[in-house]
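*Asks:* dropping the sequence and predicted coords here.
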Amino acid sequence: MTFVRTYLLLAGAAYRAQLQYRSNLLLTLAGGVAYQGTGLLFLWVITSRFGDLGGWSMAEIAFLYGMRVTSHGLLVVPTSQLHHLDVAIRTGEFDRYLVRPAGVLTQLLCRQVHLPTLGDLATGITVLVLAAGPAGFSPTPSALLYLVLALVGGAMVEGALQLACASFSFRMLSNLALRGLIDDLMNTFGGYPLKAFPDAARLALTYLVPVAFVAYLPAGVLLDRADGLHVTAWLAYGAPLAGPLLYAAAYALWRAQLRHYSGSGT
């Protein structure tokens, strides 16, 4: 509860500071919507030209894409400042976090608010809601509960990868390229049905970089496609659990690597 209260206080102050510039807020939100909308438009062009993709219709792909972008939005709205860890270390800003009476990670995440991330979240929710009916999603109480758990779990999977990569900045001072690679993998493959890719790619995107657990496996369960996935049914149904497990491991790695921080000499 102390962490939650501290985060809400610091994040609230950061949001109020950004809301002083209303026109900039609208423009940045529009930018986030345009960026994510372009990805969906590209998928529509592909399915219009070649028909279904891996046996998934455009409506089903839109539902999958909506889940992926919503999970991404749930992650980046509160944690976008994780990408600025390298800057905080190189400029000496991170040193101040170590002597303040608040969590180090909490202070980093609340240093500023990146408003375009709200556009990502709004786009994901809109696409998900609009695609649910045409895709054949049945909004039963159990399905809705699984959907919520899957969205949060997907956000935690992506967050775990980003946090694990960020933790190595305490030794390397900068590894932004590695975190950019994770973003690229999620953006490039996260909104596609992995059945459309070769076996080696499906295995890599499931067990090496767990992209499949963000949206593909949960979407397969919700759209009654669990039997056609490349994993066992129990693993698909348990996909939301991957997020908390991976995030706990990533946070343990963060704490372990934090002990190796020695400053940049700035």
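*Replies:* That came through, no problem.
*Asks:* all contacts plus neighbour counts: C-alpha atoms, from now on.
*Replies:* Noted.
*Asks:* any idea which helix or strand comes after the host helix or strand of Ala13?
*Replies:* With elements taken from DSSP states H and E, the one containing Ala13 is helix 2-18. Moving toward the C-terminus from helix 2-18, the next helix or strand (DSSP H and E) is helix 22-50.
*Asks:* wait, Leu19 touches Thr28, no?
*Replies:* No: at 11.7 Å, Leu19 does not count as touching Thr28 under the criterion of CA atoms under 8 Å.
*Asks:* hmm, back to that, run the chain-centre distance for the helix holding Ala13.
*Replies:* 21 Å (CA atoms, centre = their mean, to the nearest Å).
*Asks:* could you figure out how far that helix is turned away from helix 22-50?
*Replies:* 100 degrees (axes from the mean of the first three to the mean of the last three CA atoms, to 10 degrees).
*Asks:* gap between Thr70 and Leu64?
*Replies:* According to CA to CA, to the nearest Å, Thr70 stands 10 Å off from Leu64.
*Asks:* overlap in contacts, these two.
*Replies:* Counting by CA atoms under 8 Å, 6 or more residues apart in numbering, the residues touching both Thr70 and Leu64 are Leu128.
*Asks:* please compare the first structure with the one that follows:
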Amino acid sequence: MVERIRRTVRVWAALARAGLRTELQYRANFAFGILGGLALQGAGLAVIGTILARFQQIGGWSLPELMLLYGMRLTSHGLWTLPCSNLMVIDTAVREAEFDRYLTRPVAPFVQLVTRRLPVTTISDLLGGLAILGVALATTHLHWTLPRVLLLGLALVGGALVELSGQTAIAGLAFRMLSTGSLKFTLDDVFNTFGNYPTKIFGPAARWALTVVLPLAFASYVPATVLLGRTGELWIPVWLAWAAPAVGVALFVAAYRFWRSQLNRYASSGH
């Protein structure tokens, strides 16, 4: 199992390097793509800043605390979109029979799909997230211990897996539905909208939905409360908050198994 994972990572890295070389053939487009993505993410943070300028706090969270939450969510978003955002175009690959080629090569179809090209703007998501997170860590003056440092690192990966699991499950539906664009972009909008704010500011029904039905809260909000010492506002056990990264792993394993099961439903369009 470990050797299979290592082989998959090596294959992904080789294909990703090839994709990067292709994008760098058009350096101006590459640079403007990154700058455009950074501007978009900066606009999202500016909205939060505008709200804080009027109300000072959001749900009792100060600007540095909200920047930590925003930085964690955006970094996690970049960690999944950089290697795997090509899941968003699976509809095209299925309808145009591009997926046929994936099934005849000695590489996992999932790996081939996510490395079909390098999405330039996702680099800006990761860079922007790391920059915001760095500023937040410098201004929140947290008391760092080894468990908290480990939690932060694992939470970023776990948050990426939470969002990736949702997109992977929807990608599996493409083998049946052929058109899942509305579902994919709706899920992306939900994470980009609700993931930037403390879940506590929403009503009980919404908090339950964002923790249980669509466990978005585990992507950044729940581990952020642990780092900031705000676990008293959670309605889940503190031990589960510390285990937030494991939730992401469990969700992705389940989503990938679902994707594999739906792959058996694939029928070539014959183009």
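*Replies:* Arrived safely, thanks for sending. Model, not experiment: these values are computed from the prediction.
*Asks:* quick check: TM-score for this pair?
*Replies:* The TM-score (TM-score structural alignment, normalised by the length of the first structure) is 0.97; 266 aligned residues with a CA RMSD of 1.0 Å.
*Asks:* returning to that earlier point: Thr70 and Leu64 of the first structure: who's more crowded?
*Replies:* Taking neighbours as other CA atoms under 10 Å, Thr70 of the first structure and Leu64 compare with Leu64 leading, 32 against 26.
*Asks:* mind checking the SS state of the counterpart of the more buried one in the second structure?
*Replies:* Matched by TM-score structural alignment, Leu64 of the first structure corresponds to Leu69 in the second structure. State at Leu69 of the second structure, reduced to three classes by DSSP: H, G, I helix; E, B strand; the rest coil: helix.
*Asks:* Val222 is in contact with Leu69 of the second structure, correct?
*Replies:* No: the pair Leu69 of the second structure and Val222 fails to qualify as a contact (CA under 8 Å) at a distance of 9.5 Å.
*Asks:* Gln112 of the second structure pairs with which position in the first structure?
*Replies:* By TM-score structural alignment, Gln112 of the second structure lines up with Gln107.
*Asks:* pull the number of nearby residues for its match.
*Replies:* 21.
*Asks:* contacting residues around it?
*Replies:* 7, 10, 97.
*Asks:* now it: which helix or strand?
*Replies:* Per DSSP H and E: helix 104-109 holds Gln107 of the first structure.
*Asks:* and the next helix or strand past that helix?
*Replies:* Counting by DSSP H and E, what follows helix 104-109 of the first structure is helix 116-135.
*Asks:* mean per-residue distance, whichever helix or strand comes after that next one versus the second structure.
*Replies:* Along the chain past helix 116-135 of the first structure, the next helix or strand (assigned with DSSP H and E) turns out to be helix 141-167. Helix 141-167 of the first structure, aligned to the second structure and superposed, deviates on average by 0.6 Å (mean CA distance after the TM-score superposition for the first structure).
*Asks:* what helices or strands is helix 141-167 of the first structure leaning on?
*Replies:* helix 58-79, helix 176-189, helix 216-222, helix 242-258 (3 or more CA pairs under 8 Å, 6 or more residues apart in numbering; DSSP states H and E).
*Asks:* which of Leu19 and Thr28 of the first structure has more neighbours?
*Replies:* Ranked by neighbour count (other CA under 10 Å), Leu19 of the first structure and Thr28 place Thr28 first, with 18 against 14.
*Asks:* what does the more buried one correspond to in the second structure?
*Replies:* In the second structure, Thr28 of the first structure lands on Gly33 (TM-score structural alignment).
*Asks:* report the contact partners of the nearest residue to that match once chain neighbours are set aside.
*Replies:* Once flanking residues are discounted, Gly33 of the second structure sits nearest to Thr121: 5.4 Å by CA to CA, 6 or more residues apart in numbering. By CA under 8 Å, 6+ apart, the residues touching Thr121 of the second structure are 33-34, 36-37.
*Asks:* cool, and Leu20 of the second structure?
*Replies:* 117-118.
*Asks:* average distance between the helix holding Gln107 of the first structure and the second structure?
*Replies:* Looks like 0.6 Å for helix 104-109 of the first structure (mean CA distance after the TM-score superposition for the first structure).
*Asks:* for the residue positioned nearest the centre of the second structure, give its distance to Asn192 of the second structure.
*Replies:* Centroid-nearest residue in the second structure: His77, 3.3 Å away (criterion: CA atoms, centre = their mean). Counting by CA to CA, the gap from His77 of the second structure to Asn192 of the second structure is 9 Å.
*Asks:* next one: Phe175 of the second structure
*Replies:* Plainly put, Phe175 of the second structure is 26 Å away from Asn192 of the second structure if you go by CA to CA.
*Asks:* more neighbours, these two?
*Replies:* Phe175 (22 against 17).
*Asks:* residue in the first structure paired with Gly166 of the second structure?
*Replies:* For Gly166 of the second structure, the residue aligned by TM-score structural alignment is Leu161.
*Asks:* try Gly129 of the second structure
*Replies:* Gly129 of the second structure maps onto Gly124 in the first structure, by TM-score structural alignment.
*Asks:* from what I see, that match and Met67 are in contact.
*Replies:* Yes: the criterion here is CA under 8 Å, and Gly124 of the first structure meets it with Met67 at 6.6 Å.
*Asks:* okay, those two: which has more neighbours?
*Replies:* Met67 (30 against 27).
*Asks:* with adjacent residues omitted, what lies nearest to that one?
*Replies:* In space, Met67 of the first structure is closest to Ala215, 5.7 Å off (CA to CA, 6+ apart).
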